[in-house]
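K.L.:
what follows is a predicted structure for the sequence shown.
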Amino acid sequence: MHLPLDLPLDRTALLLIDLQEEHRQDPRYLVDGYDAVLARSARLLAAARTAGLRVLHAAYLRDFAKVPPRPFEPVDADGAPAFSAPGTALTDICPEVAPRPGEEQILKNDLSCFTDSDFVAMMQQPPEWMIVCGVWSEACVAATIRDCVARGIRVLMVKDACGSGTRTMHQVAMLNLANRLYGGAVTDTAGAEALIAGDTQTVWRLQGAAPLRFDADTIAAEFARL
């Protein structure tokens, strides 16, 4: 259902998840339409900085020295992490959305930001609303959003500033998250920018539980209606 929303800007934060170079340089982990995702995330970041919102950056760094390999975790032939390995520029946050001095940043070893003790400490003073963008939609974005909801943090999911390996993978992830986005909302980048500027926007809000039903041939249309 689409309803009007105002954000309490003094209790709102922007979280950018895993917007790293490997998603446009490593053939194994390319994100579909990544340049567009980065551009939209950069717009959100600029809007948040202008409005004085709290900004948080998260990046994936799979460091076996801190968290040893888990059962069944894929590794390279030499035993190194198969993704987000330390010691390579591929794990750098992309310059379009790079943190500025004073902005909070974590390097996490698992999907959800809440698996990182530094992030948990940051959330000792949680925002009421967390605006979320980043990659991958069904993995780190989804895990973090679900943990936000579990902790009573309302999530504004920016559907066109997230991404995955294919458009369909991304759209399915957004629809599945929206079905259980209790207390939260879904909008696009333009809508989020307007909300950050202090405007009222009509956004998709979850009513009830799992109202969205879709089949393979209706995924795109349902996603467009969010």
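P.N.:
Okay, I see it.

K.L.:
please make it C-alpha for all contacts and neighbour counts, starting now.
P.N.:
Fine.

K.L.:
in this protein, which spans are strands?
P.N.:
Applying DSSP state E to the chain gives strands spanning 2-5, 12-17, 54-60, 104-108, 129-135, 154-163, 185-187, 201-205.

K.L.:
Throw those strands into a markdown table and include mean neighbour count and distance to Arg146, thanks.
P.N.:
Formatted as a markdown table, these follow (neighbours: other CA atoms under 10 Å; distance: least, CA to CA, whole Å):
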| stretch | mean neighbour count | distance to Arg146 |
| --- | --- | --- |
| strand 2-5 | 13 | 21 |
| strand 12-17 | 25 | 14 |
| strand 54-60 | 22 | 16 |
| strand 104-108 | 18 | 16 |
| strand 129-135 | 26 | 12 |
| strand 154-163 | 26 | 9 |
| strand 185-187 | 24 | 13 |
| strand 201-205 | 20 | 16 |
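
K.L.:
here's the one I want to compare it with:
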Amino acid sequence: MTPVEALVVVDLQTAFVSGGEAVPDHERVVDRARLLLARARATGAVVVQVQNDGPAGAADEPGTPGWELYLPPDVAGGEHVVRKTDDNGFEDTDLEDLLRGSGVRSLAVCGVLSEMCVMATARGALERGFRVVLPHDAHATYDIPAAPGISDVVPAAQASRVAEWALGDEVEIVARAHEVRFAAPAAGVGQTAV
């Protein structure tokens, strides 16, 4: 696989990946995000964590324990945190400018929730002309509740797969996070892909 130059970790916040309200399979998503972070960091790829600012009273309300990023970013090492209020991490943020200013043309996306912020951010990247890689085992969501007269409960794993499919054939879906390779953007030439 051709390496990507950035990793965008979407909403990997304490409220969604720890405790009783965590998404199903949260341990897997956290583990895969750690793997992707380590590999991106080792190559000098751009690392961005997108952090949702939920409304007052929400589990991800700014300043609450649930709002905190679960895996601390290495800001001193040049990593970035982009705060958002929309599902799409590019909407009303400086994410696009940050990536373009760093020479990024391709990126991997991971995090939560598959059918909401992960999908919207991946689609936002595609619409802006970025190449997007989405590792199947590095994003997750909740079960979709039953809707009387419409459907039974849709298990989280199925909802995540449908979210991938809904992105169309422009996104590159890989089965496992360990298949994603990283390289520094052109400005950081000289580092090897991992």
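P.N.:
Sure thing, it's come through. Owing to the predicted nature of the structure, the values given are computational and were not obtained by experimental measurement.

K.L.:
overall similarity of the pair, as a TM-score.
P.N.:
Once superposed, chain against chain, the TM-score is 0.78 (TM-score structural alignment, normalised by the length of structure 2); 171 aligned residues with a CA RMSD of 2.3 Å.

K.L.:
Serialize the strands of structure 1 to JSON lines and add fields for distance to Leu177 of structure 1.
P.N.:
JSON lines is the format used below for the strands of structure 1 (distance: least, CA to CA, whole Å):
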{"stretch": "strand 2-5", "distance to Leu177 of structure 1": "16"}
{"stretch": "strand 12-17", "distance to Leu177 of structure 1": "16"}
{"stretch": "strand 54-60", "distance to Leu177 of structure 1": "20"}
{"stretch": "strand 104-108", "distance to Leu177 of structure 1": "22"}
{"stretch": "strand 129-135", "distance to Leu177 of structure 1": "12"}
{"stretch": "strand 154-163", "distance to Leu177 of structure 1": "9"}
{"stretch": "strand 185-187", "distance to Leu177 of structure 1": "10"}
{"stretch": "strand 201-205", "distance to Leu177 of structure 1": "12"}
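
K.L.:
looking at those strands, which is closest to Ala85 of structure 1?
P.N.:
strand 54-60 (8.7 Å; CA to CA).

K.L.:
what helices or strands is the closest one leaning on?
P.N.:
For strand 54-60 of structure 1, the contact count by 3 or more CA pairs under 8 Å, 6 or more residues apart in numbering; DSSP states H and E identifies strand 12-17, helix 34-51, strand 104-108 as packing neighbours.

K.L.:
wait, which of the strands of structure 1 is closest to Ser84 of structure 1?
P.N.:
strand 54-60 (6.0 Å).

K.L.:
trace Leu134 of structure 2 over to structure 1, please.
P.N.:
Under the alignment by TM-score structural alignment, Leu134 of structure 2 pairs with Met157 in structure 1.

K.L.:
how about its match, what does it touch?
P.N.:
When contacts are counted by CA atoms under 8 Å, 6 or more residues apart in numbering, Met157 of structure 1 touches 131-133, 184-187.

K.L.:
make it 6 Å
P.N.:
For Met157 of structure 1, the contact set (CA atoms under 6 Å, 6 or more residues apart in numbering) comprises 132, 186.
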